[in-house]
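Visitor: next one to model:
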Amino acid sequence: METSKKRYPTAFWVCSASEIFERLAYYLGRSLILIFITTAVLEGGLGLSDKVGANMQANMTAFSYLGAVFGGFVVDRFIGAKYTTPVGMVITGIGYYIGSIATGAQHIYLMILTVSIGLGLFKNGPIIGRVITDKSQMDSAFSIRYTLVNVGALIGTFAVGILYKDVFAKNGVLGFAPCFKLAALSMILGAIWYVFVCWKHLGTIGSKPFKLEKTAEELEMEKKEHLEDQIKRPLTTIEKKRIGAIILASAFSIIFWIFWYLAYLPVYYYWAENMNWVVAGYTVPATWFDAANSLFCIILGPVMAMLWNHLAARPQGDMSLFRKTGLGIGIIGLGYLFYAAIDIMRGDAKASVLLLIVFALLLTLGEMFFSPLGHSFISKYSPSKYLGLMMSMWGIATFFAAKLYGYAYGFLFGGTFKFTNACFIVAGIAFASAIILFTLDKRLSALVED
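Guide: Model prediction:
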């Protein structure tokens, strides 16, 4: 198809690059929070329990996505996302600075609140959904965007492991505070990039609330129906069905993200005691597991983009989002089977930490079949006047997943079940979910067809 060979606009590249700043800061802070909270006070931490640390990290993840609902309402109704995005970056930077001066749990909660408000206003995803106007390019474009997002995530997760324990550590005190300050600086630099570079190429895109920025499909509908006020018109039947499809896809994403986030906690807790973390005489930081995930996202992003372009060019068209989601959840299930296999094979010895590379690859492959495509799906089918809110549905699903995965960890891996049995339970649920999505694919896909 000719459309699959079109180049992405410059605005797509510069706006996607802005997320390098945001994700660098986010993953630097998110990866650090578990260690900072549980490290002894004399070593520069807060000296709290691992359960408190897990819940605080879960809250940071959850409320960062819940803030998207507030931001979605703002950009749909009142202020263009082009303006809220750099403002949100500055507010987020202030939140990370609060983390750098934290002396107790109350400061961490204030940091989480401030970061959540800032990220709620960061609406770069919906803007990219309007920069790319060809639906056949959406999946590949958002996969490329995911690669750029994970450039920042890779830098943040890789650097933090070295910075806090090697570069900024002094006299036995670990360098948590300077790392949080770096996160704050990254957000301020990102805001400057957005105003002086992204604005130049965006033109009028994102200048108005999304209810005032109609797609070509909506303009054609308005023309056919001779409507004078597109904003106040009721939703059509197909638009209602599409909103329902977005909500259903978001609901299934709760299962995916619970299992995805859950996969990280055994790395920090179970495998911390049952793996040999020394490679060639160097103790590998646990945060490098996050870095491996980001690296694989960077590698797989262009590969998946080519795959989606190839599938879109087929006579029968692309694979549906629901099938892709099913594959993603199924691959996550395979990852948990690999976790169990490691535990069985190691016996009473410690397994090599290098085995986590294979698990990280499976985790990332499942992610690439799912995560980048959610915003693409919503950009294709959401009515413009609800674009920000529909994007936040993805965030609400992640909020619930982030709030639940800590409890899931406590139930499955907290002592009720053997580690291997807990992995088998997660894998079984993942495979069952994948089967359901494949079985219902035609009915679910029919919701978005006009």
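Visitor: use CA for all of it now, contacts and neighbours both
Guide: Fine.
Visitor: now the strands for the protein?
Guide: Counting by DSSP state E, the segments of the chain that form strands are 275-276, 278-279, 282-283, 351-352.
Visitor: turn the ones you listed into JSON lines, including distance to Arg77 and mean neighbour count.
Guide: Shown next, in JSON lines, are those (distance: least, Cα to Cα, whole Å; neighbours: other Cα atoms under 10 Å):
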{"stretch": "strand 275-276", "distance to Arg77": "52", "mean neighbour count": "18"}
{"stretch": "strand 278-279", "distance to Arg77": "53", "mean neighbour count": "12"}
{"stretch": "strand 282-283", "distance to Arg77": "51", "mean neighbour count": "9"}
{"stretch": "strand 351-352", "distance to Arg77": "53", "mean neighbour count": "18"}
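Visitor: and of the ones you listed, who's closest to Gly120?
Guide: Gly120 lies closest, by Cα to Cα, to one member of the strands of the chain: strand 282-283, at 36.9 Å.
Visitor: just how off-centre is that closest one within its chain?
Guide: 29 Å (Cα atoms, centre = their mean, to the nearest Å).
Visitor: could you do stretch 71-89 as well?
Guide: 19 Å.
Visitor: quick check: end-to-end length of that stretch?
Guide: Taking Cα to Cα, to the nearest Å, the first and last residues of stretch 71-89 lie 13 Å apart.
Visitor: neighbouring contacts of that stretch?
Guide: Contact with stretch 71-89 is made by 22, 117-124, 126-127, 187-188, 190-192, 194-195, 199, 205-211, 385-392, as judged by Cα atoms under 8 Å, 6 or more residues apart in numbering.
Visitor: next up, for comparison:
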Amino acid sequence: MFGHPIGLFVLFFTEMWERFSYYGMRALLVLYMTQHLIQAAQTDTIVFGFAKLQSGLEGLFGPLSTQALASQIYGLYTGLVYFTPLFGGILADRILGPRKSVILGSVLMAIGHFLMAAEAFFLLALLFLILGNGCFKANISTQVGSLYPPGDLRRDGAFTIFYMGINLGAFFSPLICGTLGQRYGWHYGFGAAGIGMLLGLLIYLFGQKYLGEDQFVKPAENAIVPAPLTVKEWQALGGLTALAVLNILFWAVYEQQGNTLQLFAEHDTDWHILGWEMPSTWFQSLNPAFIFLLVPLIDRVSRHHASQGRQSSSVGKMAFGSILLGASFLILIFAISGSETNQKISFLWLALCTLIYTLGELYLSPVGLSLVSKVSPPRLVGMLMGMWFLSTFFGNYLSGYIGSFYEQMPKQDFFLLLAVLAAGTGLAIFAFKPLLKKAVGSD
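Guide: The predicted structure follows:
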């Protein structure tokens, strides 16, 4: 189909519905906590484990406001979502195989979304979502790479198509889950996310025949000990580790879109158009919408450069993406400085900011996934894909910590901090570009 195996589109729609469920829930999470859950938990509503969690966080960071506490929980949740794929990859490599791991993860996440319907099970629901994502995320991505033989030039394009599936789900989820949650009740939004997860599971189950043979073979008890890693494999491992470390700050800044930027969209942005007010959660549909617009443009530019022998390296693309992310927040600083005190800015400024950091994302995230798939030793691909997501764990947790300062700093200063962190990451990647290129290869 379109020059690619049909299995790619089975994985495309499976991931699309999984991301629908994830981003639908994420669009509501910070608003749900700041506007309902935390106040309810601190008054008369039972939320199992919440008091101990709050006590533990305040023991580490001191007294936390409602916004700061919500930011910390957001960072922990979104971080752990990217921590568990490391173990999900190992589970798939050694015990279950990638397909069974994806099925297990889908079931766990569906349970988690439906548990969100009751305040009492809020933390248990997050636990199910974290564990389910760990089984699902690394193993769905590695199956994309396994559809193509080594050296197949379609592989990068396949990951770009797969990335479009991610963003198709991410586009519709704030429009559906966000609107249901904000206008009709939080639990309607969370329930819609759960239904999306079930649809993804069904597509994956019925599409098994298009995924080819399951490459997983459970090691025998008397299996021969694998040979040590070669020098080239160690170099690839070292290069990926270095990029993963630098990747942390990118995601710490980028993930503010579901945290402090969603609060900024709710309280400091004017969403009226022709006398009608859009739900603020629609802000989170801007990023995937721009991805649909930008991917064909980036692909055309990339093909043009390749035809002239000027194709940029993967490392160079990732550095450029980080710098673009930093530049995007200069737009908000300019918009705030040009408005009167306490005056809301037009949503068009936030849209322009989103356009720029989306372009930065496209130069980093799919390129990073493809790079891990290409240069990882085959026997470690699941674990190293998990390691790549582990860097996103640290970045997402750091995003929650950084976001806890949102109310304590002038907004211009907070956005300047984000700009410096992201641009500094890009400059660091550029500085180490020769060493990193040598480690991970010419790509």
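Visitor: out of the strands of structure 1, which gets nearest to Gly175 of structure 1?
Guide: In terms of Cα to Cα, the element of the strands of structure 1 nearest to Gly175 of structure 1 is strand 282-283, at 17.4 Å.
Visitor: could you tell me where that closest one falls in structure 2?
Guide: Under the alignment (TM-score structural alignment), strand 282-283 of structure 1 falls on residues 276-277 in structure 2.
Visitor: stretch 30-39 of structure 1 now?
Guide: Matched against structure 2 by TM-score structural alignment, stretch 30-39 of structure 1 falls on residues 26-35.
Visitor: how far out from the middle of the chain is that stretch?
Guide: Taking Cα atoms, centre = their mean, one finds stretch 26-35 of structure 2 lying 17 Å from the centre of the chain it belongs to.
Visitor: coming back round to it: format the strands of structure 1 as JSON lines; extra columns: distance to Ala54 of structure 1.
Guide: Compiled in JSON lines, these are given as follows (distance: least, Cα to Cα, whole Å):
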{"stretch": "strand 275-276", "distance to Ala54 of structure 1": "20"}
{"stretch": "strand 278-279", "distance to Ala54 of structure 1": "24"}
{"stretch": "strand 282-283", "distance to Ala54 of structure 1": "23"}
{"stretch": "strand 351-352", "distance to Ala54 of structure 1": "24"}
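Visitor: which parts of the stretch 1-150 of structure 1 are helices?
Guide: Along the stretch 1-150 of structure 1, counting by DSSP state H, counting those that start in this stretch, helices occupy 10-38, 50-77, 81-100, 105-121, 124-131, 135-162.
Visitor: now the stretch 151-300 of structure 1
Guide: Assigned by DSSP H, counting those that start in this stretch, the stretch 151-300 of structure 1 shows helices spanning 176-193, 199-202, 216-225, 237-262, 265-268, 270-274, 288-312.
Visitor: do you know how far the nearest residue to Thr260 of structure 2 once chain neighbours are set aside is from Leu60 of structure 2?
Guide: Once flanking residues are discounted, Thr260 of structure 2 sits nearest to Gly403: 6.0 Å by Cα to Cα, 6 or more residues apart in numbering. Per Cα to Cα, Gly403 of structure 2 is found 16 Å from Leu60 of structure 2.
Visitor: which one of the two is surrounded by more residues?
Guide: The neighbour count for Gly403 of structure 2 versus Leu60, taken as other Cα atoms under 10 Å, is higher for Gly403 (28 against 8).
Visitor: that one matches what in structure 1?
Guide: That one, Gly403 of structure 2, aligns with Tyr409 by TM-score structural alignment.
Visitor: that match contacts Leu262, correct?
Guide: Yes - proximity of Tyr409 of structure 1 to Leu262 meets the contact threshold set by Cα atoms under 8 Å, at 6.4 Å.
Visitor: Gly386 of structure 2: neighbour count?
Guide: If we define neighbours as other Cα under 10 Å, then Gly386 of structure 2 has 27 of them.
Visitor: that one pairs with which position in structure 1?
Guide: Per TM-score structural alignment, Gly386 of structure 2 is aligned with Ser392.
Visitor: that match and Gly67 of structure 1, how far apart?
Guide: For Ser392 of structure 1, the distance to Gly67 of structure 1 - Cα to Cα - is 8 Å.
Visitor: Leu46 of structure 1 too?
Guide: Applying Cα to Cα, the value for Leu46 of structure 1 to Gly67 of structure 1 is 26 Å.
Visitor: so which of those two has more stuff around it?
Guide: Shown here are Leu46 of structure 1 and Gly67; by other Cα under 10 Å, Gly67 has more neighbours (24 against 19).
Visitor: the more buried one touches Ser116, doesn't it?
Guide: Yes - counting by Cα under 8 Å, Ser116 is a contact partner of Gly67 of structure 1 at 5.3 Å.
Visitor: one step back: list the contacts for the match of Gly386 of structure 2?
Guide: By Cα under 8 Å, 6+ apart, the contact list for Ser392 of structure 1 reads Tyr65, Leu66, Ala68, Val69, Gly72.
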